[in-house]
Structure formats: structure tokens, C-alpha cells
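Undergrad: Sequence isn't available, so here's the structure alone:
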């Protein structure tokens, strides 16, 4: 197998029974009844057999293709990180040079989009897709993607693995969060949906968004609020990063720029784009025996949608859930292969765009009448 290929590609077996409903089986259960798996997944990783689909779907026929598409390329990961920081640096330089109110606003909008991109790169790193060396993967992700966004790669990874394994069940941390906050429950009316996004834009939901990232953050993990215990290596690199960060802003006098161009956009504009993407990826409804009812692909996202809402091919979310070993740059090719099956159902788990036209995900998200707006479901703490 080529270097960088994720070794958990399964050949299409399904197990029986554990503490989840019958249609949500753990990796261990599948390993026990599926000996032809290529390898046992490592802790805090997900295997390509995690997704459950009852549709006619021959995974074995895709095994060779998935192996090829699962190759991680270091240069692409490093360039992806460098590109975001180049755009951020140019945006700040633009503000310093022009120093007009509209320049600050424009730069904040652009930087918020790159913050969203950095979060997507943390997601890639959580699947070990950034770099082939796992220690360097986490180091680069922490220092250049996660720490600047006030989270940690390992903290994010823990919840994200649980999300993959238990999509839309009470063991899915994303689903539990949504059920505690009615603003995540869609479809809605157009007016109601617009009010939620406006609330994001002006910071009305900032506190609820902060609660989401507490288990991912260094502070939250230190206080026992979630995530795995912090390792010695994480302690060291966070201390070095924080010292460097404070020193840099103090020496450059950049504290005001950090507040206006980084902190505020990360809690407002970025979270609005984050919500749209998350709502399209999964409806926060109870799990069914077929994960393809709960996960979606957006095939024809416009360049603006890719820039602000779905960086790094995040629009191919169903494809990602079915084969999480595939890095973002190969998801379009994987999607094309999956289109040859009968997995995709237009208007349900397959949309053309996010926001524009009758075939957009937004049309679906705003399809409720005043009487049909769903309510959160009870969850057990």
C-alpha cells in the first residue's frame, strides 16, 4: 500500500450488535465479524466501514479506487496552510495601508472566510490528512490552524470521531449540541432562517457558539470540560505558541487589529458561514438505518460558496462520511465514482448549490411553514 494511504479501508462487511441500535455498529464489532478488514483502526481514528448505508452499494468494487484516492500529499497540505496565512497577511497589510472604515470591514469579511478555512484544515488534520507523519500533522495543525482559532487538534478529533461513529444519535456530540439549541433546528421559514443568520452576524449567538468549542479548546480540556487529557507535547507547544503570539502583538502594536480583524469576525461572520455549512451537512433529526438520509453532498457549489461556506471541498460531506480516509483534494473524484451508484437522491442528500436556485440546499432549509418548524428532541446528559 502506498505511503499515506489510510489502512482502515474495509471490503464491505457489516457486523451485528453492540450498545448502539442495530444499524449503528462500533468498529470493534465490525472487526470481530469482518476479518478481511485491511487493518485495525488506531485509537481516535475512523475507519471507512464506519458509515452505515442500507442502499444498494457495493463497497468492494470501490476498494481499489479508494486506496488510490486515500494517498496524502504533504506538499498540498503545507501549501493549503500557507495559502490561508498569505491571504490573511495581505488583508491586514491592506488595512494598514488604506486605513479606512470600509477597508477594515472588507478585510474582516475576507479574514473570517480564512478562519473558516483554518477550521476545515483542523478537520483534515483530525483525520491525519494534512501530513503523512502523524506527529508533524498534529504539530502543524495546532500551531498554524487550531491554536489561532482557540481550539486544539486532539480536542476536536475526539468529538469528531464520535460524530462519525454515532451520526445523529445521542452519542453524537454535534447532535446533542443541536438538540439543546433551537437555533440549529431546520427546516424553517425563510424569515425565521434569516433571523438566525442575522443573529450570528451581530453576535447574538456568540455565547452558544463558544460552548460548542469548549471541549475542543486548551482551556476547556485543562478544566475537564471535555476532550482527552492534554499531553506534555501539547502543553509545551501551546505555551510556546502563546508566548510568541503575545510577544508578536505587543511588539507590533497589533492588539486592536487582532480584536477587530480576528476576534470579532471569528464570533460573528465566520460562525454564520459555519452554521450554514453544518446545517447542510446534517439534518439534526434522529438517526435512521441509512446514514445517507442524514448526510449530504453539494455538487455544484459556486466559487463564492466554496470560499466562504465550504472551503476545501467540505461540500462533499456524504462522500467524506462514506470514505473518511480520502483527503479533501480527492473528494470530487470520489463523488463522481459514487454518482455511479444509487446513493444520491436529489433534494434529500444531494443538492446543486448552497444558496441559489430551486435545487439549492437553502431551498430545502427554508421549506417549512409556520406550523411545521420542528422542535428539539430531548437528550440525556
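TA: Sure thing, it's come through. These numbers come from a predicted model, not from an experiment.
Undergrad: from here on, contacts and neighbour counts on C-alpha atoms
TA: Noted.
Undergrad: Please name the residues that touch residue 96.
TA: Listed by Cα atoms under 8 Å, 6 or more residues apart in numbering, the contact set of residue 96 is empty.
Undergrad: Next, find the distance separating it from residue 114.
TA: 19 Å (Cα to Cα, to the nearest Å).
Undergrad: With residue 107 instead?
TA: 11 Å.
Undergrad: Just the strands from the protein, written as ranges.
TA: 297-298, 350-351 (DSSP state E).
Undergrad: Can you say which of these is nearest to residue 79?
TA: strand 297-298 (24.7 Å; Cα to Cα).
Undergrad: another structure for you, compare them:
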């Protein structure tokens, strides 16, 4: 493990470790602003194009909420830790049917054992490369809601407990696991109903959540660790993927693409990751950072297995399969599925 002092100067470290209550709050407000603004766009100009644009923008900001929850789990979204936890839980995690504390316990194991045998996320990257046909099937399941449905079904059944339990016990168990998340769903529905557009909860909240958000989460997971060059090198056991304005809007919100920088200095807030990369490059570490020019480049590499090796129906085990006890793994990952 490389120490921070080996990477950045004291002055640089002081800059990138600075946490801001206002910047953390702005990121959360921005995410919800894009979500409700996209809904308003469709209400104003209802047509297939604005609907699809809204689905893509909202799904990306839902992923953004999960990313901001991730920063909250690291304690770096805001300087004030009470504000950090409030924003992370009530405005990021619970709306995404996740829970910050449970996610933190899981996620820190990933940081401690990145790409090692006991990394709980290793199984996400282990199957790659896959064939283009396999990837296509995964995308179809994601974009048609099959992945999201199975994920939510497993989560709700887990929260309800065993069928033989008394009703009171099952309800208590549900409340402890998904009660607050359910409240958040009801609040979102109530806000949209009060606006006179209750149907938007299903058309432009649940639908993006179960479709586009699932698909780009998969792409993000592939980009971060699939086929990295060296699991024992801190600069090469994760990957940073360059993303322009469109990609940041639709696939990689809130600087999630700076993944090597995050692993090197996991206490840096997401809004300081671009500056962290600039400092690392200025200090001569640029050539060592595993970087790809685009998500398309990563996907070409990740789907490079020959088609004659395609085996439909083979089970691909996801480490987050049953991370449904209070969270959904990272809050936004596919469940077990066939290849």
C-alpha cells in the first residue's frame, strides 16, 4: 500500500482532503434537481424523445445518488459528519433502497483487499473477458428491467423474513431493513402526486431505476476493475476511464470515473478527484495510472472473448447477490444471473 505522503506534497494533500459542507450539499441538490427537472421537461414537452432523455438523465442521477452515498460512507461528502450522514442516508441511500452503514462495512473490505482473493468484489471482474453475445444478453436484461426486478424481489423477500414467522415479527424485520427506504419511496410518490402527476413515480422514477440505472451500473463496474493489468499494483488494480460531458451526464456522474485516484486516496471527496489526478500527473505518476480513453474502449476489451467460447446459461456468481440485508451491495449492482 502506497502512503499518501509518497504521492502528494503536504500542500497538495491539504487541498485534496478538504471536505466542504456546501459542495457536498450542492452535489445532492444537483442530483435531485436534474431528476425533477427531467420530469418537468417531459411534462412540458411530452413526446417519445423527451421521455427517453428523461429516463437516461434520471437513471444517471440515480446512480449519482448511489455515488454520493458512497462518499457519505467514506465520511467525505461533507465536513460536518451529522450533515454527511443525513444527506447520505435520507437523500441518497434510502431513495435508492440502500443503507449507508451496511454499505460501508461491505465496501471497506473491497478497499482493504482490492483484487485479492478476499476482495468481495473480485467476482464482479473475474468473468471478463466475456463474449459480445453474453454482454448483449446482460444489457437486454438490464434495459428490460429483469435485473432490477430480480434485485428488488430478493431484497423485499429478505426484508419480510421467513414465511413461517408471525406477521408481527415479519413486519418488524421489514421495518428494520427497508422501513426508512419505504418512507422515502412514499415521499417521492407524494411529492409527484401533489404536483398533479402521480404517474411520474412509475414512469420516470421506478422505470429508470429498474432499467437505465442498472445498465450503466454494470458498465461502471466493468470499467472500474474488469481486466485490470495487475491486482498487486495500487496504480493498476483499478481503472480510470476518461469521460466527456455527455458521458458524465449519462454514464459517469460525480467523477465516478476517477477510480484509481479514489483507491489511492479513498478519503478524497469525489469533487476533489480531478484535482487529485492533476497533482498525481504533475508529480510524475501519470504513466503508472491505469487509464482508458473511453468507456467504449473498455467495453471492447471486456467483450473480446471469441464467440465460439460463449456458453449461454452458465451461472455468473455476483459477490453482491445477497447483499440485501439493509443494502443492495453497493446499492446499485446486478444480482446473480446467467451469462
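TA: Everything's here; your move. Note that this is a predicted model, so its numbers are computed, not measured.
Undergrad: quick revisit: mean neighbour count and distance to residue 280 of the first structure for the strands of the first structure - can I get that in TSV?
TA: Shown next, in TSV, are those (neighbours: other Cα atoms under 10 Å; distance: least, Cα to Cα, whole Å):
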stretch	mean neighbour count	distance to residue 280 of the first structure
strand 297-298	27	8
strand 350-351	24	9
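Undergrad: out of the ones you listed, nearest to residue 373 of the first structure?
TA: strand 350-351 (21.2 Å).
Undergrad: Now do that closest one: which range of the second structure does it align onto?
TA: Aligning strand 350-351 of the first structure against the second structure (TM-score structural alignment) gives residues 291-292.
Undergrad: Could you give the number of residues near the aligned residue in the second structure for residue 290 of the first structure?
TA: The equivalent of residue 290 of the first structure in the second structure is residue 233 (alignment by TM-score structural alignment). Residue 233 of the second structure: 17 surrounding residues under other Cα atoms under 10 Å.
Undergrad: Distance-wise, check residue 233 of the second structure relative to residue 174 of the second structure.
TA: Distance from residue 233 of the second structure to residue 174 of the second structure, by Cα to Cα: 42 Å.
Undergrad: which residues does the closest residue to residue 115 of the second structure other than its chain neighbours contact?
TA: Excluding the flanking residues, the one nearest residue 115 of the second structure by Cα to Cα, 6 or more residues apart in numbering is residue 231, at 5.1 Å. With contact set as Cα under 8 Å, 6+ apart, residue 231 of the second structure has these partners: 114, 115, 116, 237, 238.
Undergrad: Tally up the residues packed near the last one, please.
TA: Read that as residue 238 of the second structure. 28.
Undergrad: How about the third one?
TA: Under the neighbour criterion other Cα under 10 Å, residue 116 of the second structure is assigned a count of 14.
Undergrad: try the fourth one
TA: By other Cα under 10 Å, 23 other residues sit near residue 237 of the second structure.
Undergrad: Excluding covalently adjacent residues, which one is nearest to it?
TA: Using Cα to Cα, 6+ apart, the closest residue to residue 237 of the second structure is residue 231 (4.4 Å).
Undergrad: Please pull up the equivalent of residue 73 of the second structure in the first structure.
TA: In the first structure, residue 73 of the second structure lands on residue 126 (TM-score structural alignment).
Undergrad: how close does the residue nearest to its match when sequence neighbours are not counted get to residue 281 of the first structure?
TA: Distances taken as Cα to Cα, 6+ apart put residue 157 closest to residue 126 of the first structure, at 4.9 Å, once the chain neighbours are dropped. Residue 157 of the first structure sits 18 Å away from residue 281 of the first structure, taking Cα to Cα as the criterion.
Undergrad: ok, residue 230 of the first structure touching residue 222?
TA: Yes. Assessed by Cα atoms under 8 Å, residue 230 of the first structure is found in contact with residue 222 at 7.0 Å.
Undergrad: okay, stretch 250-265 of the second structure sits on what stretch of the first structure?
TA: Against the first structure, stretch 250-265 of the second structure falls on residues 308-323 (TM-score structural alignment).
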